[in-house]
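# model the following, please.
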Amino acid sequence: MSTARTSAFATAVTRTDTPSQPDLTSHCGRATPIPGCGVLGAATIIGETAGVHRFRSKAAFARFTGTAPIPVWSGNSSRVRLNRGGNRRLNSALHMIAVTQTRGVGPGKAYVERLMAEGKTRTEAVRLLPRRISDVVYRTLKRTDTTASQTSDHKMAMAA
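Model (predicted):
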């Protein structure tokens, strides 16, 4: 989905008096049950992904989103650094979901606290969270894509 289509969708969402969740669900299936993912974030994810079938694995999807951490070794410490590559709009949408989950909506807060208990700094823990969210988004989109293809196959069979 281009920026213009995302903006048009956001304008349509703003103009409607009724909740836009059912409208988004009719377009993109089950992308919004991810805690912390709003309507505009889901639209951005779906539009920028342009079909999850393009990615061979969740690791390839994470690389595309720029959430795959890059390992850095220095002496005895093993750390990861920020991946500056990937799709920045998609990375931004995943980051906003991570920030929302870190503040207590969804499993992100528990994940960050567990990593901090293991010795990571808060910055490192929050930096790792979008990768986990990317995996959840990939699974959700993959499930939705499979369901949509089965539905279209069924409709074609019924039409024949």
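# switch to C-alpha atoms for all contacts and neighbour counts from now on
OK.
# could you report the separation of the residue nearest the centre of the chain from Pro71?
Closest to where the C-alpha atoms of the chain average out (C-alpha atoms, centre = their mean) is Val137, at 4.2 Å. Between Val137 and Pro71 the distance, using C-alpha to C-alpha, to the nearest Å, works out to 23 Å.
# hmm, Gly66 and Gly85 touching each other?
Yes - using C-alpha atoms under 8 Å, Gly85 is in contact with Gly66, at 5.3 Å.
# for the comparison step, fold the sequence that follows:
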Amino acid sequence: MKKTVIGIDVSSRTLDLSVIEHKQVHYATIENKVKSIVKFLKAYDDTKTIIAMENTGRYNWYIYEALEQFSFEVYVISPLHLSKSLGLVRGKNDKIDALRICQFVQKNKAELTAWQPTARNIQCLKVLLSERNSRIKTKRQLLARQNDYKLMKTLGLDKELLALNKQQVKALEKQIKKIEHKINDIIESDQKLKNQQQLIKTIPGVGNVLSWTIIGKTEGFSKFTNPRKFACFAGVVPFEYQSGSSIYRKPKLSMFADKELKSILHLAAMSAIRLDNDLRKYYVKKVKEGKNKMSVLNAVRNKIIHRIFAIIKNQTAYKNNLVLS
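Model (predicted):
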């Protein structure tokens, strides 16, 4: 039996669907609501159906909720992966996008990993981390703006605007602390996640924020099990650029990375090399050998990832104790 393929172009209010069935293509547009999605999918409940969609963050939530009632083969595709695979294309609309998602999954299904529902506590953790990061970004922008108010002194607005700015910063700080307490409560309420965090934090430089982020990104080490793949995802693995004997460049990091995760890993690496541990010894040794400091620091980030996955796999705490140098 040939499988039916449904491609879904997701937006906040509607879903544009392209259905390839018996070599025929059908289109439909429905509301992005659980009731509407379930009603549409019931027509395919008794068939071998593949469903594919882009990962659009929160706009996918109603689809995920509806899919829990079915046993379809589901693929959630990275928008970047999809756009890079299209090659030279002309024109774009929601109907075409839905069809392209169908065609993408037909061609690349063997290389894709099927979507699995995420545990509720992991979903909550990821949402809270997203909310925390949003507030930290806003706080950073507000703090950067404080120096600009000096320029408004002649207008007599500097003190008033600075006071309002500081009020916003204080409010954000309270919200961030509240979110962090909620994140900690989620971790503490799940023995498996609690154990994972305790193990991760035994590694030099790894604190609460990185441990929360790693658990969220890996979905409790169920989404990623290979440290190299996760290191590639984080953007800390250099790739070669070489063709024949005439084209060669030094290995460089890929631009396609989770920049938020990479930034947190950078802070962890900076912290690790200030402590008395094997990562610091490695860093000092390589720098003395003449290696570029940023290149060595990136290697430290990579080593932190591999250590995290190793201790989770072996369920053994890191042996090198954190001692201030």
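# please state their TM-score.
Between these two chains, after superposing, the TM-score reads 0.67 (TM-score structural alignment, normalised by the length of the first structure); 139 aligned residues with a C-alpha RMSD of 3.5 Å.
# map the residue nearest to the centre of the first structure onto the second structure.
Mapped onto the second structure by TM-score structural alignment, Val137 of the first structure lines up with Ile308.
# same check, this time on Gly85 of the first structure
For Gly85 of the first structure, the residue aligned by TM-score structural alignment is Phe256.
# A strand includes that match, no?
No - read with DSSP: H, G, I helix; E, B strand; the rest coil, Phe256 of the second structure is coil and lies in no strand.
# report the contact partners of Ile37 of the second structure.
Ile30, Glu31, Ile63, Ala66 (C-alpha atoms under 8 Å, 6 or more residues apart in numbering).
# switch the cut-off to 10 Å
Neighbour list for Ile37 of the second structure: Leu15, Ile30, Glu31, Tyr62, Ile63, Tyr64, Glu65, Ala66, Leu67 [criterion: C-alpha atoms under 10 Å, 6 or more residues apart in numbering].
# mind listing what's buried in the helix or strand hosting Gln197 of the second structure?
In this structure, Gln197 of the second structure sits in helix 191-200 according to DSSP states H and E. When burial is assessed from 16 or more other C-alpha atoms under 10 Å, helix 191-200 of the second structure yields the following buried residues: Leu193, Lys194, Gln196, Gln197, Leu199, Ile200.
# mind giving me the packing neighbours of that helix?
helix 158-189, helix 208-218, helix 293-314 (3 or more C-alpha pairs under 10 Å, 6 or more residues apart in numbering; DSSP states H and E).
# switch the cut-off to 6 Å
Judged by 3 or more C-alpha pairs under 6 Å, 6 or more residues apart in numbering; DSSP states H and E, helix 191-200 of the second structure is in contact with helix 158-189.
# now the helix it packs on against helix 191-200, angle please.
With axes from the mean of the first three to the mean of the last three C-alpha atoms, to 10 degrees defining the directions, helix 158-189 of the second structure sits at 110 degrees from helix 191-200.
# buried set for helix 158-189 of the second structure?
158, 162, 165, 168-169, 172-173, 175-176, 179-180, 183, 186-187.
# name the nearest of the residues you listed relative to Val284 of the second structure.
Glu180 (34.2 Å; C-alpha to C-alpha).
# still on that earlier bit, highest neighbour count among the contacts of Ile37 of the second structure?
Leu15 (25 neighbours; other C-alpha atoms under 10 Å).
# show me what that residue lines up with in the first structure.
Aligned partner of Leu15 of the second structure by TM-score structural alignment: none.
# just Leu128 of the second structure next, same as before
Going residue by residue (TM-score structural alignment), Leu128 of the second structure aligns to Ala4.
# what helix or strand is its match on?
helix 3-15.
# what's that helix in contact with?
Ser20 (C-alpha atoms under 6 Å, 6 or more residues apart in numbering).
# okay, the angle between that helix and helix 39-49?
160 degrees.
# what does Thr121 of the first structure correspond to in the second structure?
By TM-score structural alignment, Thr121 of the first structure lines up with Asn292.
# ok, how many other residues are close to that match?
12.
# what do you get for the one 3 residues further on?
Counted with other C-alpha under 10 Å, the neighbours of Ser295 of the second structure add up to 17.
# I'd like the distance between His181 of the second structure and Asp190 of the second structure.
From His181 of the second structure to Asp190 of the second structure the distance is 15 Å (C-alpha to C-alpha).
# quick one: stretch 37-53 of the second structure aligns where in the first structure?
By TM-score structural alignment, stretch 37-53 of the second structure lines up with nothing in the first structure.
# for that stretch, measure first residue to last.
So stretch 37-53 of the second structure: terminal residues 13 Å apart, C-alpha to C-alpha.
# can you report how many residues neighbour the nearest residue to Arg127 of the first structure once chain neighbours are set aside?
By the measure of C-alpha to C-alpha, 6 or more residues apart in numbering, the closest residue to Arg127 of the first structure outside its immediate chain neighbours is Leu82, 7.2 Å from it. Neighbours of Leu82 of the first structure under the rule other C-alpha under 10 Å: 14.
# please apply the same query to Gly36 of the first structure.
With other C-alpha under 10 Å as criterion, Gly36 of the first structure counts 22.
# so where does the aligned partner of it in the second structure fall, helix or strand?
Under the alignment (TM-score structural alignment), Gly36 of the first structure pairs with Gly205 in the second structure. Under DSSP H and E, no helix or strand contains Gly205 of the second structure.
# cool, Val19 of the second structure as well?
With DSSP H and E as criterion, Val19 of the second structure is part of strand 14-21.
# list the buried residues for that strand?
Leu15, Asp16, Leu17, Ser18, Val19, Ile20.
# show me the contact partners of it.
So strand 14-21 of the second structure is contacted by 4-9, 25-32, 98-99 (C-alpha under 6 Å, 6+ apart).
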